[in-house]
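1. I'd like to go over a predicted model; first the sequence, then the structure.
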Amino acid sequence: MSNEVNDNPISTLIGKPSRVYTMGDMLTEDFIPDRVNIELSESGEIVRIWIG
């Protein structure tokens, strides 16, 4: 099972816990099934959105 957000409408992510970080940042290793993770490039563009 993939944690990538590919086929779901972005509206399904509203109200979920979230974490926004820049590529290369250190992250905790805790797995939170409902958490939305938004990875940004150095210039602030969204690179990846994933759950966990």
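-> Structure's in. What do you need?
2. switch to C-alpha atoms for all contacts and neighbour counts from now on
-> OK.
3. isn't I49 right up against I38?
-> Yes - between I49 and I38 there is a contact under Cα atoms under 8 Å: 4.6 Å.
4. Below is structure B, check it against A:
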Amino acid sequence: MNCRFCNAKLDFEFIDLINSPPSNSFLSKDQLNKPEKFYPLKLFMCDKCYLVQ
């Protein structure tokens, strides 16, 4: 994976929030008892330009 700003390789994993549901996936009452989709959520910091992404 490369930095979106300077295109350097992203090697430094800043934080790992494990699996999280999408932030805009509001559930209705009918969906509350059904399984929800989760996705890996990790933040990386660029060693060259220090952008966190």
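-> Nice, I can see it. It should be emphasised that the depicted structure is a prediction, and the values quoted were computed from it without experimental measurement.
5. Work out the TM-score between the chains.
-> TM-score for the superposed chains, counting by TM-score structural alignment, normalised by the length of structure 1: 0.20, backed by 26 aligned residues with a Cα RMSD of 4.2 Å.
6. Excluding residues flanking it in the chain, which one is nearest E13 of structure 2?
-> In this structure, E13 of structure 2 finds its nearest non-sequential neighbour in F44, 4.4 Å apart by Cα to Cα, 6 or more residues apart in numbering.
7. actually P40 of structure 2, not the one I typed
-> N19 (4.4 Å).
8. Let me know how buried W50 of structure 1 is, in neighbour terms.
-> Residues near W50 of structure 1, counting by other Cα atoms under 10 Å, number 17.
9. and what of M45 of structure 2?
-> With other Cα under 10 Å as criterion, M45 of structure 2 counts 18.
10. just checking, L17 of structure 2 touches L41?
-> Yes - if you go by Cα under 8 Å, L17 of structure 2 and L41 touch, sitting 5.4 Å apart.
11. does R48 of structure 1 count as helix, strand or coil?
-> strand (DSSP: H, G, I helix; E, B strand; the rest coil).
12. In which helix or strand does the closest residue to V20 of structure 1 other than its chain neighbours reside?
-> Once flanking residues are discounted, V20 of structure 1 sits nearest to I38: 4.7 Å by Cα to Cα, 6+ apart. Secondary structure from DSSP states H and E places I38 of structure 1 in strand 36-40.
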